[in-house]
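A.B. asks: What follows is a predicted structure for the sequence shown.
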Amino acid sequence: MRNIQNTDAALIHKLHSDPIVNAFVGRDNSSTLKNAKDYIVKMQNLIDRNECIYWVISLNGSDNLVGSVCLWNFDFENEIVEIGYEMLHDFQGKGIMSEAIKKVIEYAFEEIKAKLITAFPSADNNNSVSILKKLNFEFEDKKYNNTHANIKNLVTYTLRNSVS
């Protein structure tokens, strides 16, 4: 995992053009290379303002983006942070995202000192829900810091820091 770079624009565009990924994250399919470049600037600005931590996922031996994972929607008062993630369709189902999320969970609990990580997948996204369950996230009937409006069949999963 690494920081997002301006050179990621073409692969961000590819990721944001994937209709399956977009359906699950509530994004329209109108990505362009300019939109991808604007997205990178937006992420870099959020990072600079400490409103987001964003990692590009790449395979060992390659710098090419295959997905991304982020922590955002920080609720410092209640020590809650949201995790978000997406992966190019060709790389799904290979354990890559699980490995990346494990590292981000560790970071959230050890570095940020979060007590709770929230995730808001579509219940229709079986891969995402399976990853969360595998990593001990639990289904909850509470909205927490959810700001998503465009995701169909949105559900809440949480993971509590067991050492805090």
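C.D. replies: Great, that's in hand. Numbering: from 1, shown residues only.
A.B. asks: Every contact and neighbour count from this point should use C-alpha atoms.
C.D. replies: Will do.
A.B. asks: Secondary structure element holding residue 114?
C.D. replies: Assigning secondary structure by DSSP states H and E places residue 114 outside every helix and strand.
A.B. asks: actually residue 74, sorry about that
C.D. replies: Residue 74 belongs to strand 65-75, assigned by DSSP H and E.
A.B. asks: relative to strand 65-75, how tilted is the helix or strand following that strand?
C.D. replies: Toward the C-terminus, strand 65-75 is succeeded by strand 80-87 as the next helix or strand (DSSP H and E). Angle, strand 80-87 to strand 65-75, by axes from the mean of the first three to the mean of the last three CA atoms, to 10 degrees: 160 degrees.
A.B. asks: neighbouring contacts of strand 80-87?
C.D. replies: With CA atoms under 8 Å, 6 or more residues apart in numbering as the contact definition, strand 80-87 has outside contacts at 15, 21, 66-75, 97, 108, 114-120, 145.
A.B. asks: now with 6 Å?
C.D. replies: Outside strand 80-87, the residues within contact range by CA atoms under 6 Å, 6 or more residues apart in numbering are 66-74, 114, 116-119.
A.B. asks: just the strands in the chain please.
C.D. replies: 52-58, 65-75, 80-87, 116-119, 138-140, 156-160 (DSSP state E).
A.B. asks: second one coming, line it up with the first:
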Amino acid sequence: MFVHKIDEELSLKLIDMRDAEKVFALTNNSRDYLKEWLPWLEKTKKIEDTHEYIKASLKDFAEDKSMNTVILYKNEIVGIAGFNQLDWSNKLAYIGYWLDKDFQGKGIMTRVSKALTDYAFNELNMNKVEIRAASENKKSRSVPERLDFVEEGHIRQAEYLYDHYVDLVVYGILAEEWKK
């Protein structure tokens, strides 16, 4: 089983079925908060929906398409982070994340994203890592900005959120830039 220790407080662990109840409870706890920026909340209304997400995540991991982990903060699951997509032909990893509203402001997502970026370059031998965030989602955008990712552009009306479209900002960093 994949477990990646980040520091004394934080670890990433490959999501598995034993995490379903906690992940679903976190989703419910932060539903209104997360719904502002994430399009999948309407598809996650019962624990069986979380089971299906975990099954799909494990299948994609086995096929080297993605890697979704639970974020463990002081041994408690507080969110999800990982590689939404691994593009092996272009050596590009796309980081995605969400965090329970009660654990915001502790630097968790910046440390997690730094660890995932390190992992992408040092273990997966990727050439580039991307993070995309809604243009108005200042908290999510601050993560790649703190890590010196380059703002590469805006994709207009790239994501539909329930009743409206949002623009996405694309951030990227190259392996040669990260190693400096």
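C.D. replies: Thanks, I have the structure now. Since the structure is predicted, the reported quantities are computational estimates derived from the model, not experimental observations.
A.B. asks: what TM-score comes out when they're superposed?
C.D. replies: Once superposed, the chains reach a TM-score of 0.86 (TM-score structural alignment, normalised by the length of structure 1), with 158 aligned residues with a CA RMSD of 2.0 Å.
A.B. asks: Can you lay out the contacts of strand 80-87 of structure 1 as JSON lines showing distance to residue 44 of structure 1 and neighbour count?
C.D. replies: Compiled in JSON lines, these are given as follows (distance: CA to CA, whole Å; neighbours: other CA atoms under 10 Å):
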{"residue": "66", "distance to residue 44 of structure 1": "19", "neighbour count": "23"}
{"residue": "67", "distance to residue 44 of structure 1": "16", "neighbour count": "24"}
{"residue": "68", "distance to residue 44 of structure 1": "14", "neighbour count": "24"}
{"residue": "69", "distance to residue 44 of structure 1": "14", "neighbour count": "20"}
{"residue": "70", "distance to residue 44 of structure 1": "12", "neighbour count": "19"}
{"residue": "71", "distance to residue 44 of structure 1": "13", "neighbour count": "22"}
{"residue": "72", "distance to residue 44 of structure 1": "13", "neighbour count": "21"}
{"residue": "73", "distance to residue 44 of structure 1": "15", "neighbour count": "17"}
{"residue": "74", "distance to residue 44 of structure 1": "16", "neighbour count": "19"}
{"residue": "114", "distance to residue 44 of structure 1": "22", "neighbour count": "23"}
{"residue": "116", "distance to residue 44 of structure 1": "25", "neighbour count": "21"}
{"residue": "117", "distance to residue 44 of structure 1": "22", "neighbour count": "23"}
{"residue": "118", "distance to residue 44 of structure 1": "22", "neighbour count": "26"}
{"residue": "119", "distance to residue 44 of structure 1": "22", "neighbour count": "26"}
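A.B. asks: As JSON lines, these with distance to residue 130 of structure 1 would be great.
C.D. replies: Output for the contacts of strand 80-87 of structure 1, formatted as JSON lines (distance: CA to CA, whole Å):
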{"residue": "66", "distance to residue 130 of structure 1": "19"}
{"residue": "67", "distance to residue 130 of structure 1": "17"}
{"residue": "68", "distance to residue 130 of structure 1": "18"}
{"residue": "69", "distance to residue 130 of structure 1": "16"}
{"residue": "70", "distance to residue 130 of structure 1": "18"}
{"residue": "71", "distance to residue 130 of structure 1": "19"}
{"residue": "72", "distance to residue 130 of structure 1": "21"}
{"residue": "73", "distance to residue 130 of structure 1": "23"}
{"residue": "74", "distance to residue 130 of structure 1": "24"}
{"residue": "114", "distance to residue 130 of structure 1": "23"}
{"residue": "116", "distance to residue 130 of structure 1": "19"}
{"residue": "117", "distance to residue 130 of structure 1": "16"}
{"residue": "118", "distance to residue 130 of structure 1": "15"}
{"residue": "119", "distance to residue 130 of structure 1": "12"}
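A.B. asks: possible to save the strands of structure 1 as a markdown table with distance to residue 31 of structure 1?
C.D. replies: Listed next are these as a markdown table, based on distance: least, CA to CA, whole Å:
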| stretch | distance to residue 31 of structure 1 |
| --- | --- |
| strand 52-58 | 18 |
| strand 65-75 | 16 |
| strand 80-87 | 15 |
| strand 116-119 | 24 |
| strand 138-140 | 32 |
| strand 156-160 | 27 |
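A.B. asks: Which of those sits closest to residue 127 of structure 1?
C.D. replies: Ranking these by proximity to residue 127 of structure 1 (CA to CA) places strand 80-87 first, at 10.8 Å.
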